[in-house]
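> After the sequence you'll find the predicted model.
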Amino acid sequence: MTLKAMPDFDYIIVGAGASGLMLADALGSDPHFGDKQILLLDKDRKQSNDRTWCFWEQGAGTFDNIVHRTWDTIYFAGKEYRARIPIEPYRYKMIRGIDFYEHYFGKLKGFSNLTFINAKVQSIEDQGHEVVVSTNKRTYTGSQVFSSIFDGTALTSQQRYPVLQQHFIGWFVKTRTNTFDPGTATFMDFSIPQKGNTRFMYVLPFSEKQALVEYTLFSEELLPEEEYENAIRNYLKQDLNCEEYEIEVKEKGRIPMTSYNFKQHNSANLLHIGIAGGWAKASTGYTFRSSALKVKKLVEHLKAERPLKSFDRRSRFWFYDLLLLDILKRDNSQGRRIFESIFKKRSPQLLFKFLDEETNFWEELLTMSGSPTRLFLDALRRRLF
């Protein structure tokens, strides 16, 4: 009888994005996993400022030492309702990608049981007794693998769940004249032409002359790149009365918005994390804080030695998100009406608590009753019958 070789690593983490790095740090810094060998794989060395992450949070938080800017007031604009709204005790926080990467890779160097390898993953196969991860350099085996590789074809090839995208292009601009209010983040400005979609401007001001100005959509299809950029150009000129500016950096991205069952792609020893695991909030596309909370739960799950396939059960919030996506899939122009109604009738503090999935049932009814209820009742009826 031949004995099977032990896997190379106890845990392999595929992808050094937000969820992968947070998980690597959580495992590496916890004495419970001190005797575990951990491998982190990514095709990129993460040495550029390739993205920004934003989230709302009450008081001081885990990431405050790398937060780039914060705001305690937000601006919302719809068709008829416009307001600058204090959000205390919450603050809206922004982290630059490069600051996040430098911080976490710096911490990972101090973990003797963690190895980072710059390699492109080509395939992952759970063989029962181990998971085989093939890269462009060599093949590694792990007892359990956490993968952030996202395959969008699984979403587009099914009809059961609506699939929208949060897609955007943003310009980091520097203006000649004072243009921005550095104390107020423009959370959603729906005053721009909707063109049958849910479209809004998003502005993060760093000073009176510097800001990130972003054109964002919640819709099914992407636009030609020039349409996003023309919208930003028009907004600067017509809404902010600014014609002289320098574009310092551009960023773009897209995040799936769906209640699709990502868990079906997990196996006994393979768990998908981040966007690939459905960790993005389906109704908003916000992923960063959700990933941080999921990582904490996952670490406790591993400590308890519970099966990977039982991690992260659905809650009632999953169904709330599904109803909103059903509405926007059926009529994408309804986004402005829904968000304007909620911001007009309810406080952002209640909305943030609801989106963080920390409300009780009565608070959820109160939040949802601030929206056009007929839309949600019709969506509920279609789902049930």
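Received, thanks.
> rest of the way, CA atoms for contacts and neighbours
Noted.
> which stretches of the stretch 101-250 of the chain form helices?
Assigned by DSSP state H, counting those that start in this stretch, the stretch 101-250 of the chain shows helices spanning 153-156, 225-234.
> Can you say which of those helices is packed in most?
helix 225-234 (a mean of 16; mean count of other Cα atoms under 10 Å).
> List of residues touching that one?
Contact with helix 225-234 is made by 168-171, 213-215, as judged by Cα atoms under 8 Å, 6 or more residues apart in numbering.
> run the last query once more with 7 Å
169, 213-215 (Cα atoms under 7 Å, 6 or more residues apart in numbering).
> from those, which two are the most distant?
Using Cα to Cα, these span at most 8.6 Å, a distance reached by Ile169 and Val213.
> Next up, the contacts around Arg91.
56-58, 70-72.
> Now that Gly253 has come up, it's in contact with Gln166, right?
No - in this structure Gly253 lies outside contact range of Gln166 using Cα atoms under 7 Å: 8.1 Å.
> next up, a second structure to put side by side with the first:
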Amino acid sequence: MTDDRILTTHIGSLPRTPELLELLKRRQDGGDVDESEWHEAVVDATETVIERQTDIGIDIINNGEQPRVSFNWYVANRLSGIGGTREAPLWDDLADYPEYAEDAFHAEGIDLTKQPSVTGPVEYIGEDAAREEIETFFELLEATGVDPEDTFITAASPGIAATTVVNDYYDSHEEYLSVVGEALKTEYELIAETGATLQLDAPDLLTTGHRGFGDRPIEKLKPVVRTHVEALNEATEDIPDEQIRVHTCWGSYEGPHHRDKPLEAVLPEIYELNIGGLSIEEANPRHQHEYRVFREHPLPEEWTLIPGVVDVKTNVVEHPEVVADRIERVADAVGDPSRVVAAPDCGFDTQAGLAMVHPEIAWAKLETLVDGAEVATERLF
């Protein structure tokens, strides 16, 4: 981090090329894909996102999750024991508006109406794919001569992996969660070995409250969040806290979100994470007011806050002054602008084929993120 300006990053997924989207869809549907064609498409797309991040001026960059079908569903290709499917229930807010949900959620690469299920022992079988993804990114960084402030690589947290690939084999959710965490530990450590920051995507820490939770009292939510926090800590126990950042959110989808639980309800449980940085939505219109929570519940020592200051669910490009206002009020609540890194709320292409923001507008939003951070820097330092 720096003590003289607001750094910028993003949350992982960036727009994919049409050629890569077509190959992802074909692979996901079980079709034949020429491996050389696949590799070339991934390399080209990854090089493009590296160069565009650099040209825009993003400080902390990644590979845009180019070879993954989504930020979470990719784990189904890296874990053993998956042998069935289940109907995916509607989230609580969408269940209140089923006609909207039916119209809005159609992805080219993923059937979001079904979930893969585990019907046998879970082990990690994704080492080759993980290594190829990691090596491609760093080889292209060297080949292009790009020298960013820092790099990060994303991975699904144990909690989101265990709620994406549902359990039809283990005796309890707790046992299943632990097994998934132990399996994914291999991936986390492969990423950490590169020296990059490991970003664990853990929307489950907040979405559990409106994902089939119904009208149960909030006190019933806290133990679930605590269990997922413990599983994440166990899976990363051999990685330095300062090398880990966690992203959580209320779900990156354009829905009503009126059943989202308030941040304050579970933030003390989230603060039990053994990490160095926390990414959380602050541009989402349902949650823009919650920057105040960080004044009432101070950020743990040594943590960096990565507030979302650009909305990823609308094609409106924010004015840099709006972005700067969002950064400034969060920095004021935290009490130290050097502990704030600006980012969008979530990824721009979290589920391949279901991007809510047009690709070129997504890049324009990242430009305004950088511009807004520069304005905020002038005000805060």
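Thanks, I have the structure now. These numbers were taken from a predicted model, which means no experiment stands behind them.
> How alike are these chains, TM-score-wise?
Laid over one another, the chains give 0.28 as their TM-score (TM-score structural alignment, normalised by the length of the second structure), with 166 aligned residues with a Cα RMSD of 6.2 Å.
> So which of the helices of the stretch 101-250 of the first structure is nearest Val299 of the first structure?
For these, the distance to Val299 of the first structure is smallest for helix 153-156, at 27.3 Å, taking Cα to Cα.
> hmm, back to that, quick one, which of the helices of the stretch 101-250 of the first structure gets closest to Arg382 of the first structure.
Of all the helices of the stretch 101-250 of the first structure, helix 153-156 comes closest under Cα to Cα, at 20.9 Å.
> ok, and what's touching that closest one?
For helix 153-156 of the first structure, using Cα under 7 Å, 6+ apart, the contacting residues are Val163.
> rewinding a little: which one's more surrounded, Gly253 and Gln166 of the first structure?
Higher neighbour count among Gly253 of the first structure and Gln166: Gln166, with 23 against 13, using other Cα atoms under 10 Å.
> For that one, give me its contacts.
Applying Cα under 7 Å, 6+ apart, the residues contacting Gln166 of the first structure are 216-219, 254-257, 285.
> hmm, try it at 8 Å
So Gln166 of the first structure contacts 216-219, 254-257, 284-285 (Cα under 8 Å, 6+ apart).
> The closest residue to it other than its chain neighbours and Pro256 of the first structure, how far apart?
Nearest residue to Gln166 of the first structure in three dimensions, chain neighbours excluded: Phe218, at 4.7 Å (Cα to Cα, 6 or more residues apart in numbering). Phe218 of the first structure sits 9 Å away from Pro256 of the first structure, going by Cα to Cα, to the nearest Å.
> If you drop the residues flanking it in sequence, what lies closest to Thr70 of the first structure?
What sits nearest to Thr70 of the first structure in space, not counting adjacent residues and going by Cα to Cα, 6+ apart, is Lys93, at 4.5 Å.
> Pull the number of nearby residues for the one you found.
Lys93 of the first structure has 20 nearby residues by other Cα under 10 Å.
> Cross-check the contact I'm expecting between it and Thr52.
No - Lys93 of the first structure is beyond contact range of Thr52, at 10.4 Å (criterion: Cα atoms under 8 Å).
> re earlier: now the buried members of the contacts of Arg91 of the first structure.
56-57, 70-72 (16 or more other Cα atoms under 10 Å).
> and those, which of them are in strands?
Among these, the ones falling in strands (DSSP state E) are 56-57, 70-71.
> and of those, the nearest to Phe317 of the first structure?
Trp56 (18.2 Å).
> Contact partners for the closest one?
Here Trp56 of the first structure is in contact with 90-93, 352 (Cα under 8 Å, 6+ apart).
> didn't the residue nearest to Gln166 of the first structure look like it was pressed against His167?
Yes - in this structure, Phe218 of the first structure is within contact of His167 by Cα under 8 Å, at 6.8 Å.
> The two: who's more crowded?
Per other Cα under 10 Å, whichever of Phe218 of the first structure and His167 has more neighbours is Phe218, with 28 against 22.
> now the strands for the second structure?
7-8, 60-61, 82-87, 114-118, 150-156, 166-167, 197-201, 244-247, 277-281, 304-310, 341-344.
> for the stretch 51-200 of the first structure, what spans make up the strands?
52-58, 67-71, 73-77, 82-86, 90-96, 114-118, 121-126, 131-135, 139-147, 163-175, 184-189, 198-205 (DSSP state E, counting those that start in this stretch).
> so of these, which one's packed in deepest?
Mean neighbour counts for the strands of the stretch 51-200 of the first structure (mean count of other Cα under 10 Å) peak at strand 198-205, with a mean of 24.
> between it and strand 184-189, what angle do the directions make?
Calculated by axes from the mean of the first three to the mean of the last three Cα atoms, to 10 degrees, strand 198-205 of the first structure forms an angle of 170 degrees with strand 184-189.
> what's around Leu328 of the first structure, how many residues?
23.
> ugh, wrong one, Ile342 of the first structure
18.
> Next: Val43 of the second structure.
Quick note: Val43 of the second structure (other Cα under 10 Å) scores 19 neighbours.
> Please report the distance of it from Thr136 of the second structure.
Distance from Val43 of the second structure to Thr136 of the second structure, by Cα to Cα: 7 Å.
> And for Ile361 of the second structure?
26 Å.
> Which residue of those two possesses the greater neighbour count?
When neighbours are counted by other Cα under 10 Å, Ile361 of the second structure and Thr136 differ, and Thr136 comes out ahead with 17 against 14.
> List the residues that contact that one.
Per Cα under 8 Å, 6+ apart, neighbours of Thr136 of the second structure: Val43.
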